[in-house]
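Q: pasting the structure only:
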């Protein structure tokens, strides 16, 4: 098996060389995380597919959930038991990270997938269709470093697909939007440029939007279990329960992810301005450089909304999301301060050589 078919290239070879300089002299092998099952990972290597787990030393060096290996990561492995399984000693620097905040009040990052070139944002053309929700997904995509592409699935169930496509294009200027139907086989040729050899795509969207069906359709095999949605509200169930990576017939790599009931954004790295590009453009024409676009005189954004040039609902969602991200960033900053303060306290004495602690630290 060649790692190139899983996306290995000269860039990863360079990162691999740099990473090895920081490690000891034992023999290591490269692998890519293909499945995350909690304490164990499915890993693809040149010798084939195997199970891996974190070394004690590596696990103890991680300060947050966002530093743990994720599906799509390239990792450093030490083979065990003649190559039957592996121990993970590190992660190569990522070129893209698709993140969200974990559900609930916990202030933790959850990585959906890493090292993705194109992120398919999937929305079904039934009651799942929601432009405002797609704006949130676009922020996540732009923040990740991956290129967003919107897929409107289940076109066979929709009588006004072109209208909805135009509505989505208006809300996502510059982002490719494709209408597809796995049942009818429509739209596959439009997706070919994204799934070429060595190219990694990931699918994300709400439960029941058709992500697993898309994986099966593009692969030509029943790789993922699918279920029907409820007729009353088109809501789906969590058919996919974990993130997993597959190789497509054309040589591309695709990552399926569990459906999201709710997308809580993690942080903003310019994604808000990119997702609401026309508001950012209008803001440059405001009288005041620190204009909040809420009540100021000479606000070009408010004037555009009043005249109908800018959709009022889109401006409302912009303000709502902006406040959410500001609140999220303040919580994250407080958490970092608490963590830094805790780390300055004196650490407990290390166990003596030969104890269980040394075993964990060394392996």
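A: Looks like it came in fine. Given the structure is predicted, the values throughout are model-derived calculations rather than measurements.
Q: Going by C-alpha atoms from here, please, whenever you check contacts or count neighbours.
A: Noted.
Q: Skipping adjacent residues, who's closest to residue 85 in space?
A: The shortest distance from residue 85 to any non-neighbouring residue, by C-alpha to C-alpha, 6 or more residues apart in numbering, is to residue 51 (5.1 Å).
Q: counting contacts, what elements does the host helix or strand of that neighbour pack onto?
A: Remark: residue 51 resides in strand 48-54, with elements defined by DSSP states H and E. Judged by 3 or more C-alpha pairs under 8 Å, 6 or more residues apart in numbering; DSSP states H and E, the packing partners of strand 48-54 are strand 41-45, strand 85-91.
Q: quick one: residue 57 and residue 358 touch, right?
A: No - at 9.4 Å, residue 57 and residue 358 do not qualify as touching, with contact defined as C-alpha atoms under 8 Å.
Q: Compare neighbour counts for those two and give me the winner.
A: Shown here are residue 57 and residue 358; by other C-alpha atoms under 10 Å, residue 57 has more neighbours (18 against 15).
Q: Now do stretch 37-56: everything it contacts.
A: 1-3, 29-36, 83-89, 242, 360-363 (C-alpha atoms under 8 Å, 6 or more residues apart in numbering).
Q: which of the residues you listed are buried?
A: 3, 30-36, 85-89, 242 (16 or more other C-alpha atoms under 10 Å).
Q: Turn those into JSON lines, columns for distance to residue 161.
A: Below are the buried ones among the contacts of stretch 37-56 laid out as JSON lines (distance: C-alpha to C-alpha, whole Å):
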{"residue": "3", "distance to residue 161": "40"}
{"residue": "30", "distance to residue 161": "44"}
{"residue": "31", "distance to residue 161": "42"}
{"residue": "32", "distance to residue 161": "38"}
{"residue": "33", "distance to residue 161": "37"}
{"residue": "34", "distance to residue 161": "34"}
{"residue": "35", "distance to residue 161": "34"}
{"residue": "36", "distance to residue 161": "36"}
{"residue": "85", "distance to residue 161": "48"}
{"residue": "86", "distance to residue 161": "48"}
{"residue": "87", "distance to residue 161": "49"}
{"residue": "88", "distance to residue 161": "46"}
{"residue": "89", "distance to residue 161": "48"}
{"residue": "242", "distance to residue 161": "31"}
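Q: alright, now check it against this:
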């Protein structure tokens, strides 16, 4: 894509404040293929009166962004500075997928003057010792969790990604890539079924970029919206992006033979236009994905555990040693896999610890709850040993 910074021929960019009908608000806007609609147009209306252009951020790199903006013949890509929207809040920094009010300027770069309100945002805990979140992409409709079948299926990782996807406001979808490498084709349905069990209510597709299997169904599921590809390095995200777009737009490197891990072939988050309509955001591989205030996302990922918990004797049952625990009873009967409960506990604890780092009151509540459980544990131990006075 070419970059330019001259004035635009887009007729709706410099109207007076009394003008209410502009091409930016029209369904025929050249930005419609990038996800522009009447809702975003309404948010942008105050900026249109200032002579600014609507634009979508398609790439972020070292304080500069590539953004698509409308012009007389369609859309063009400009390089824009983000200094006016610089912030110390990591959740409010510009990210791929954001819609913005852009000043085309008269110099070599345009300028991002404001970000439009986000509808959805995918956030993870930052990979640092600081208690802060990192926003990965914004204004998403679908979050595609990409999992390679060339390595053992890690259902815990699937549950982690799906929880964050639900929490973002987007709809998760799991793509099991490299389906062609599964040695026993009859085993593929079992892998799909196991993944569906780890992500209740989520569409799971087995796909192969090498053979084209499943790509038509996946393309249809993503058409018309904004999707993001998520997964670890080597999962096949860039290969999948190339297959969906029908061109080698993303670099692809082979997975290392010695450990099956991939290299970071994608180093930025790039927004790409899909042939069938809609856009796709390819992201760098994520070695670790920490929870970030994902209580609702966890509840939707573990609906089976939550439904069982509703029948526990105690409303605050921790599903460990409490009498009358319906969840533990389901594990004993085989109705619920013990691995599933262990994963639920792990992610819930991680999420609570993260929140407690930034919420003093919750931190005090967790400390009090922990002391009560310690006292209960001592009490039950004494009763069991017959040493209680």
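A: Right, received. Where do you want to start? If you're wondering where the values come from, they're calculated on a predicted model, not measured in any experiment.
Q: before we move on, the earlier item: give me the buried stretch members for the strand holding residue 51 of the first structure, please.
A: 49-54.
Q: How about stretch 282-289 of the second structure?
A: 282-285, 289.
Q: Check stretch 91-106 of the second structure too.
A: In stretch 91-106 of the second structure, counting by 16+ other C-alpha under 10 Å, buried: 91, 93-104.
Q: Which one of those is nearest to residue 236 of the second structure?
A: Of all these, residue 236 of the second structure sits closest to residue 96, with 20.2 Å by C-alpha to C-alpha.
Q: residue in the first structure matching that closest one?
A: Matched to the first structure by TM-score structural alignment, residue 96 of the second structure sits across from residue 71.
Q: That match against residue 33, yeah?
A: Yes - assessed by C-alpha under 8 Å, residue 71 of the first structure is found in contact with residue 33 at 4.9 Å.
Q: got any residues that touch both of those two?
A: Joint contacts of residue 71 of the first structure and residue 33 (C-alpha under 8 Å, 6+ apart) are residue 245.
Q: Look up how far residue 37 of the first structure lies from the residue nearest to residue 85 of the first structure.
A: Counting by C-alpha to C-alpha, to the nearest Å, the gap from residue 51 of the first structure to residue 37 of the first structure is 10 Å.
Q: these two touch, right, residue 216 of the first structure and residue 223?
A: Yes - using C-alpha under 8 Å, residue 216 of the first structure makes contact with residue 223 at a distance of 5.7 Å.
Q: Comparing those two, which residue is more hemmed in?
A: Taking neighbours as other C-alpha under 10 Å, residue 216 of the first structure and residue 223 compare with residue 216 leading, 17 against 13.
Q: mind checking the SS state of the more buried one?
A: helix (DSSP: H, G, I helix; E, B strand; the rest coil).
Q: what's the closest non-adjacent residue to the aligned partner of it in the second structure?
A: Applying TM-score structural alignment, one finds that residue 216 of the first structure aligns to residue 242 in the second structure. Take residue 242 of the second structure and drop its neighbours on the chain: the residue closest to it by C-alpha to C-alpha, 6+ apart is residue 248, 5.1 Å away.
Q: Helices of the second structure, start to end?
A: Using DSSP state H, the helices of the second structure run over 38-48, 155-168, 188-198, 215-222, 237-245, 295-301, 303-309, 326-333, 338-358, 360-385.
Q: Could you save the ones you listed as CSV and add columns showing distance to residue 127 of the second structure?
A: Shown next, in CSV, are the helices of the second structure (distance: least, C-alpha to C-alpha, whole Å):
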stretch, distance to residue 127 of the second structure
helix 38-48, 32
helix 155-168, 15
helix 188-198, 25
helix 215-222, 29
helix 237-245, 21
helix 295-301, 20
helix 303-309, 28
helix 326-333, 33
helix 338-358, 12
helix 360-385, 21
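Q: Packed most tightly, which of these would that be?
A: helix 155-168 (a mean of 24; mean count of other C-alpha atoms under 10 Å).
Q: Could you list every helix and strand in contact with it?
A: With 3+ C-alpha pairs under 8 Å, 6+ apart as the test, helix 155-168 of the second structure has strand 121-125, strand 142-148, strand 171-177, helix 188-198, helix 295-301, helix 338-358 packed against it.
Q: residues in the first structure matched by it, start to end?
A: So helix 155-168 of the second structure sits over residues 131-144 in the first structure, by TM-score structural alignment.
Q: ok, average deviation of the matching stretch from the second structure?
A: With mean C-alpha distance after the TM-score superposition for the first structure, stretch 131-144 of the first structure departs from the second structure by a mean of 0.6 Å once superposed.
Q: neighbours around the aligned residue in the first structure for residue 142 of the second structure, how many?
A: Under the alignment (TM-score structural alignment), residue 142 of the second structure pairs with residue 118 in the first structure. By other C-alpha under 10 Å, the residues close to residue 118 of the first structure number 21.
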